[in-house]
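Student: Pasting a predicted model and its sequence here:
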Amino acid sequence: MNHSSLASKPSSAQRDVVALVLGGFITLAGIMHFANPDFFNDIVPPRLPLSESFWTYASGVVELVVGPMLLWRRSRRWGAVAAIALFIGVYPANVYMAWDWREEPFSKQIVSYGRLPFQFLFIWLAWRVWQRQKN
């Protein structure tokens, strides 16, 4: 038995776990945009046109579309592409949050700066979901 080939080819269940966790996370984030819009309004970069509420609710709607796309196997591949675009699209809000919270208590700074590399992890995970759905 060739163990290296077993380790390199993920099972269907392994492929599903990443997509389901990522889809659940994005869906929960979308719900939070409506449950606690003030938090998200505060991290909208002020240079964007339109109101902060517009961007909060619009991104929440996008997350409520993209998240379930990752949960459903038939739309998962396109959901992964949409998730990558979403993570890239909201990155400026994370950068703004890190900058805006630079004078906040250290615990808040850790959260705001910690979000920055996690966006790259999420992009990579979504890319892996996309790659795995091709096979």
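Tutor: Sure, I can see it.
Student: all contacts plus neighbour counts: C-alpha atoms, from now on.
Tutor: OK.
Student: For the longest helix belonging to the chain, buried residues please.
Tutor: Ranked by residue count under DSSP state H, the longest helix found in the chain is helix 106-134. Buried residues in helix 106-134, counting neighbours by 16 or more other Cα atoms under 10 Å, are found at 109, 112-113, 115-116, 119, 122-123, 125-130, 132-133.
Student: Presented hereafter is structure B, for comparison with structure A:
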Amino acid sequence: MRGRPALWATVFGAAGVLHVVRPQFFDSLVPQELPGGQRVWTLGSGVVELGLSAAILNPATRRKIGRPAALFLVGVLPGNVKMALDWQRSKKMSPVMKVGAWVRVVAQVPMIVSASRIR
């Protein structure tokens, strides 16, 4: 496996592990308005990311995973926007970090397109 599938299997796998191993960081990205508590959403999204990675690694499911992967990235976009807004208001974040958070939001669009093309 090479190219786009290898990249996305790595990205989703690494992100999934981080969500499970270091959930504190990701908890703050979850809007408090969501039911169930932030930790539930953090761990749940980590499990989904690990599942997406596994599906990409499996040739039998790889061709069918592009749309679900893209929809997942659409689903987490509000968390990225929340992070950018929170960091913009924070006195603890450097200007570089604040800009980086907005770059991450904008980068979500080509990421969604790329994930939708996993084959």
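Tutor: Yep, it's here. This one's a predicted model, so the numbers in the text were calculated from it and none came from an experiment.
Student: Could you work out the most separated pair of the buried residues of helix 106-134 of structure 1?
Tutor: Q109 and Q133 (36.7 Å; Cα to Cα).
Student: would you list every one of the helices in structure 2?
Tutor: 3-21, 23-27, 38-57, 59-62, 66-89, 95-116.
Student: ranking those by burial, who's on top?
Tutor: Comparing the helices of structure 2 by mean neighbour count (mean count of other Cα atoms under 10 Å), helix 38-57 comes out on top with a mean of 20.
Student: Look up the counterpart of it in structure 1, residue range please.
Tutor: Under the alignment (TM-score structural alignment), helix 38-57 of structure 2 falls on residues 52-71 in structure 1.
Student: now stretch 10-21 of structure 2
Tutor: Aligning stretch 10-21 of structure 2 against structure 1 (TM-score structural alignment) gives residues 24-35.
Student: For the matching stretch, which outside residues touch it?
Tutor: Under the contact criterion Cα atoms under 8 Å, 6 or more residues apart in numbering, stretch 24-35 of structure 1 has outside partners 40, 56-57, 59-68, 71.
Student: for stretch 95-103 of structure 1, same thing?
Tutor: So stretch 95-103 of structure 1 is contacted by I43, V44, P45, K108, Q109, S112, Y113, L116 (Cα under 8 Å, 6+ apart).
Student: Just send the residues you listed back as a markdown table, with distance to W99 of structure 1 too.
Tutor: As requested, the contacts of stretch 95-103 of structure 1 are exported to a markdown table (distance: Cα to Cα, whole Å):
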| residue | distance to W99 of structure 1 |
| --- | --- |
| I43 | 10 |
| V44 | 12 |
| P45 | 10 |
| K108 | 11 |
| Q109 | 9 |
| S112 | 8 |
| Y113 | 9 |
| L116 | 11 |
